[in-house]
Structure formats: structure tokens, C-alpha cells
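A.B. asks: 3D, please:
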Amino acid sequence: MKPTTKVINTPKISSFLKAFIAAFCFIIVLVSCAEKSGKISLDEARARTQVIPVSQGIRYQDSFTSARAQLRRLVTDSNFLGRKFNLPNAETFNRDAIALLLNVDSADGIRVYLAEDEKGLLKMVLVPVDKNGKDIITQLIGNNTAVRIPGISSAYARPGDGQVVENGQVCPPCEIGK
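C.D. replies: Purely as a prediction, here's the structure:
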């Protein structure tokens, strides 16, 4: 007797189905690798050393506002403070700008410098610092281009200069908790 070979017909998988399965697997891999909460990891005990109750923050802000008003009354040249110390209540920086600073190699925190721009306006300049509190001056982003928004000027770091974060949204109108 001669052995018989049985041929099993397997259905052909269409190229569309192959592409669909590959795309589905790729999406599953991407989803499984994505951050689940969207939160930045942190050491809560270390963060706790710099957290205060909002009521204390409001008292600090009220005290500053009051002292600024008192200083304006005491200075004989009423325009001097407006020209030289146009003090905002606060300045807001977006999450991406903060992440950019914290993502610098060896960054352990952010230092906020009070500064004055060419027009005499008070600005807050943010710089990453290492664990020893030393400023880290480096290129934060490689491409020195910006989105053009009518009426808003853009500043660019020159090639070779380090970069810092500055263009926050100045307040008022803002108050803690409101």
C-alpha cells in the first residue's frame, strides 16, 4: 500500500485582513505603553516640604498687594513704581514649559528669577536647577521657531546661547482660588 498524503486547504488571508491585524496589534502596543494617568511622577514627601495651605497663599498674596499699595503711597514720584516696578500679581506658565525644564538632564527643580525686560516690565524667568541648586544652562528646544500670534512679540535665543523659560501669561486678572 502506498501512503496517501492528505492536503489540507487553508483559507488564504487577504492582504486587507493582514494589514488590519497588524494595525490592531500596533495600536494595542501603543495603548499598553502609554501613561495611564497623564500625571508627572513625583516624590510626594519631597513635594510636601514646599506645599502650603491655600488660605496661607491668599494671605501672602493679600499682604503683597497691600504692601505694594502702601509703597505707591509712600513714593513721592507716583509714576516711578509704575515705570520701574510694574509688579503683576502672578504669571502663569503652561505645563509643557514646566515639563521642558524638568526634563533637562540632572534637573531637580526650577528657580524663578525676577527680571525686567527692555520695556521695564517685571518678568519671571524660569531656569532648571540641579540637586545642588546650581542653574543648568542648556538648549531647551532645538528649533528656534515660534507660532506667530498677531500683536504678541516672540523672543528667540541665539544659536549657542542657553535657553530659559519666560513668556508666561501675566496676571491680573487673577487671584489665588478665583
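A.B. asks: from here on, just use CA atoms for contacts and neighbour counts.
C.D. replies: Will do.
A.B. asks: and residue 72, how many residues sit next to it?
C.D. replies: 16 (other CA atoms under 10 Å).
A.B. asks: no, scratch that, I was asking about residue 24
C.D. replies: If we define neighbours as other CA under 10 Å, then residue 24 has 12 of them.
A.B. asks: which helix or which strand is home to it?
C.D. replies: When elements are assigned from DSSP states H and E, residue 24 belongs to helix 15-33.
A.B. asks: which element follows that helix toward the C-terminus?
C.D. replies: Using DSSP H and E, the helix or strand that follows helix 15-33 towards the C-terminus is helix 44-48.
A.B. asks: now for that next one, which elements pack on it?
C.D. replies: Under the contact criterion of 3 or more CA pairs under 8 Å, 6 or more residues apart in numbering; DSSP states H and E, the helices and strands touching helix 44-48 comprise an empty set.
A.B. asks: list the buried residues of it.
C.D. replies: Residues of helix 44-48 include none that count as buried (16 or more other CA atoms under 10 Å).
A.B. asks: please tell me how far residue 114 sits from residue 29.
C.D. replies: For residue 114, the distance to residue 29 under the criterion CA to CA, to the nearest Å works out to 45 Å.
A.B. asks: swap in residue 72?
C.D. replies: In this structure, residue 72 and residue 29 are separated by 61 Å, where distance is defined by CA to CA.
A.B. asks: now swap in residue 61 and tell me
C.D. replies: 47 Å.
A.B. asks: please give me the structure for this one as well, since I'd like to look at both together:
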Amino acid sequence: MPLPFLTADRASDQAADDLPLPYVDRDRWRRPYRPGPWRVGTAALLLLFASYVLFAAVVIALAGTPSDAGTVFGVASAVIAVALRLLRMGVWVSARGLRRVGFLLTRTVRWQHIVSVRTVQQPVRWLGLPRTVQGQALVLVRQGGGPAPETVLTSHNADFLARPQAFDRAADTVEAWAAEFGRS
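C.D. replies: Sure thing, here's the model as predicted:
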């Protein structure tokens, strides 16, 4: 079963070279990078755990009561939903704007409301934990501003930890999308 949210879209070899963004369908939401090994590994461990819980649900259904089996099946379904949501988290772009998908909340900012998107050196959270380390962050500044720019990506999150080239490519791609669609 193909899972399109696991891979970043790759431009076909036949795409026009004169286009700054080599995607034909720019209205489709796409992640400009591949999920990192920390995110994929965590999701894989959760899915492995869910398989054991599903097996337990079958055993309980055969030997126990249907309500107990239903409860365990519900727990397995919740674990699977959490794993899939972890894989879906990240930054997505389209011609409509920039979308940040979090675990519980998704926010979309239209390109017209973004003043700038740039990479800066600053203290960033390591794997989303309270500990901060010096790293790079892709920040966006909205029209009307606010007290501080919003952090979109960091070089030490679950997608880019120990992968600085991947962070640079993703940041450059998001900046290219902002340059292309922010001016229209």
C-alpha cells in the first residue's frame, strides 16, 4: 500500500528546467523533505507495539469476552493513529501557503501573509525537548508582525538531527516556495 506522506515529491526528469519549482501540480500539498530517521524509527516502534496489541486482542477475543477484546483493539487503533500522525507531522507547502502540521494542531499561513522566510542561527530545541542547543532555524515573519518570528523548521528536530544537508535543502526549498508565491 503506497503511503505518499512518507516520501518527498521528486521532480520528474522531464520537468521544465526553467521553472524555479519543478512541480507541475503546485496546488497539491507536499512535504519538501523526507521524514527523518528519528520520526520514522519512533513510528516503526509504535507500529510494532500495535501489532503485539492486535495479536493480544485476537487472543482475548478467542479466550475472553468480546468487550475486553474490543477495548484492546481500540488501544491498538489509537497507537496506530498516533504512529501515522507522527509520520504526517512537519512542514508542507503548496501554492496556497505554508502548512505546519503538529501532533494535535495544524496551522496554515498564506504566502501573501508572509513577509519573509529565512534561515537564522539561534538556540533550538533538541528533538522538541526543553534542552536547547545552538543550531539553525527556518523562521517566518508574518505581516502585521508579532513579538518574534515563528520557527518553522530546526536543524535539531526529529527530521534533521545529524542531517545538516537535508536541513539546508529543505530550508532552501521552502525559501524558494516563499519567493515564488509570496510576490504574487
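A.B. asks: and the TM-score between these chains?
C.D. replies: For these two chains in superposition, a TM-score of 0.23 is obtained (TM-score structural alignment, normalised by the length of structure 1); 66 aligned residues with a CA RMSD of 4.9 Å.
A.B. asks: for structure 1, what's the longest helix?
C.D. replies: helix 54-74 (DSSP state H).
A.B. asks: which other helices and strands does the helix ranked longest in structure 2 contact?
C.D. replies: In structure 2, taking DSSP H as the definition, the longest helix is helix 37-63. Using 3+ CA pairs under 8 Å, 6+ apart as the contact test, the elements touching helix 37-63 of structure 2 are helix 66-88.
A.B. asks: buried stuff in the helix it packs on?
C.D. replies: Along helix 66-88 of structure 2, these residues count as buried under the neighbour rule (16+ other CA under 10 Å): 69, 72-73, 75-77, 79-80, 82-84, 86-88.
A.B. asks: which elements pack onto that helix?
C.D. replies: helix 37-63.
A.B. asks: would you mind getting the angle between the helix it packs on and helix 66-88?
C.D. replies: Per axes from the mean of the first three to the mean of the last three CA atoms, to 10 degrees, the angle that helix 37-63 of structure 2 makes with helix 66-88 is 170 degrees.
A.B. asks: mind checking the SS state of residue 135 of structure 2?
C.D. replies: On the three-state scheme (DSSP: H, G, I helix; E, B strand; the rest coil), residue 135 of structure 2 is labelled strand.
A.B. asks: circling back: residue 61 and residue 29 of structure 1: which is more packed in?
C.D. replies: More neighbours sit around residue 61 than around the other of residue 61 of structure 1 and residue 29, counting by other CA under 10 Å; the figures are 16 against 11.
A.B. asks: next one: the more buried one from residue 27 of structure 1, what distance?
C.D. replies: Remark: distance between residue 61 of structure 1 and residue 27 of structure 1 (CA to CA) = 48 Å.
A.B. asks: cool, residue 127 of structure 1 as well?
C.D. replies: For residue 127 of structure 1, the distance to residue 27 of structure 1 equals 37 Å [CA to CA].
A.B. asks: next structured bit after the longest helix of structure 1?
C.D. replies: Moving toward the C-terminus from helix 54-74 of structure 1, the first helix or strand encountered (DSSP H and E) is helix 78-84.
A.B. asks: buried residues, that following helix. List them.
C.D. replies: Applying a neighbour-count criterion of 16+ other CA under 10 Å, helix 78-84 of structure 1 contains no buried positions.
A.B. asks: buried stuff in the helix or strand that that helix is followed by?
C.D. replies: Sequence-wise, the next helix or strand downstream of helix 78-84 of structure 1 (DSSP H and E) is strand 90-92. The neighbour-count check on strand 90-92 of structure 1 (16+ other CA under 10 Å) flags residue 90 as buried.
A.B. asks: tell me what whichever helix or strand comes after strand 90-92 of structure 1 is packed against?
C.D. replies: Scanning forward in sequence from strand 90-92 of structure 1, with DSSP H and E defining helices and strands, the next element found is helix 95-102. For helix 95-102 of structure 1, the helices and strands in contact under the criterion 3+ CA pairs under 8 Å, 6+ apart are strand 109-116, strand 122-129.
A.B. asks: need the ones you listed in CSV (columns: distance to residue 55 of structure 1 and mean neighbour count).
C.D. replies: Shown next, in CSV, are these (distance: least, CA to CA, whole Å; neighbours: other CA atoms under 10 Å):
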stretch, distance to residue 55 of structure 1, mean neighbour count
strand 109-116, 22, 14
strand 122-129, 24, 21
